[in-house]
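Trainee: My questions concern the predicted model and sequence given below.
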Amino acid sequence: MKRRWLIVALLACGLSGLTPAAAGKKDKLTREVEDTIRIFKKADPSLEKFFKESAGYAIFPRVAKGAFGVGAARGTGQVFEKGRLIGEASLTQVTIGLQLGGQVYAEAIFF
């Protein structure tokens, strides 16, 4: 019986540490998205119109892509409706064909 309570207590302690880490990760993603938007607008000022007039947009500050015959890409970002944050999104891509290498890039999708 004592062993069961010990396991439950250790499990509860382990799970209690998940919330702050998730919150810190979300804050980091928000900062990265804000920085990415700023960089995009600085690189091409005409994008300001898309940010203001589009129904919504998704910003992926870091999409990692790699390939060795078969390629894959993955990224996490945030989705905005009329400039207001409404959630998070993930981007996944798989490609097949002659390819080798890797890259990291930022992506904006307007809709």
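Mentor: Received it, and whenever you're ready, just let me know what you need.
Trainee: switch to C-alpha atoms for all contacts and neighbour counts from now on
Mentor: Fine.
Trainee: which residues of the protein fall in helices?
Mentor: Listed in chain order, the helices found in the chain under DSSP state H are 2-16, 18-43, 47-53.
Trainee: quick one, which of those is nearest to residue 98?
Mentor: Among those, the nearest to residue 98 by C-alpha to C-alpha is helix 18-43 (30.9 Å).
Trainee: Figure out how far that closest one is from the centre of its chain.
Mentor: The chain centroid and the centroid of helix 18-43 are separated by 8 Å under C-alpha atoms, centre = their mean, to the nearest Å.
Trainee: Next one for the comparison:
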Amino acid sequence: MTAFSRRRFIVAASAPFAVAACGNGVGSTGGGRIDARVDEATNFMYDTLPETQTLASKSAGVLMMPLITEAGFGIGGGFGRGALRIDNVTVDYYSSTNASIGLQIGAQQYAHALFFMTPASLNSFRSSPGWVAGADLEYAVSSNSGALTTDTTSLLTPVVAVVFGQAGLIAGATVEGQKYNRIIP
């Protein structure tokens, strides 16, 4: 591999990560800007998915990630920043990152909220040095009518994820594999 082709490969491989960081508060004015975005995303979620108010009222805490940007061309990545709120008060700020390799092309943006339904799940999240969303998450899936399932099973699950506000060229969005780290904005 020549130096020119290596350079071209490195630029092409790193481009999705540069695009993923755009518009996500990197270099922002800090916590105030993140809180404003979290407020907007929360209001949008409550307006479009009113059942999420039930989840919020019964949860020990809510991590709102108001804007996740993902991009990929074979190699992909995503980034976003948000806030953990307990009793509707911000207690910590978090970043979310993910990386993927495989058949993919395009970009998308979306928001998501993690509802910690038990104090134990919230404590586990807050005490971990880097929490990774796994396959054990319960998704409150939106039906065609725009309603979420907030049945007893969802309310007893330790962590419930709600993905909303999708826009872009990659079909589907999931929080599985997202890594969350506490940050100081």
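Mentor: Nice, I can see it. Just so we're clear, the structure is a prediction, and the values are computed from it rather than from any experiment.
Trainee: before we move on, back to that, adding mean neighbour count and distance to residue 102 of structure 1, write the helices of structure 1 out as TSV.
Mentor: Output for the helices of structure 1, formatted as TSV (neighbours: other C-alpha atoms under 10 Å; distance: least, C-alpha to C-alpha, whole Å):
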stretch	mean neighbour count	distance to residue 102 of structure 1
helix 2-16	10	35
helix 18-43	14	20
helix 47-53	13	27
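Trainee: Determine which of those approaches residue 71 of structure 1 most closely.
Mentor: Smallest distance to residue 71 of structure 1 across the helices of structure 1 (C-alpha to C-alpha): 24.6 Å, for helix 18-43.
Trainee: Nearest to residue 85 of structure 1, out of the helices of structure 1?
Mentor: Short answer: helix 18-43, nearest of those by C-alpha to C-alpha, at 9.7 Å.
Trainee: returning to what we had before: and residue 80 of structure 1, which of the helices of structure 1 is closest to it?
Mentor: Of the helices of structure 1, nearest to residue 80 of structure 1 by C-alpha to C-alpha is helix 47-53, at 9.5 Å.
Trainee: how much does that closest one stray from structure 2?
Mentor: Its aligned residues in structure 2 lie a mean 0.8 Å from helix 47-53 of structure 1 after superposition (mean C-alpha distance after the TM-score superposition for structure 1).
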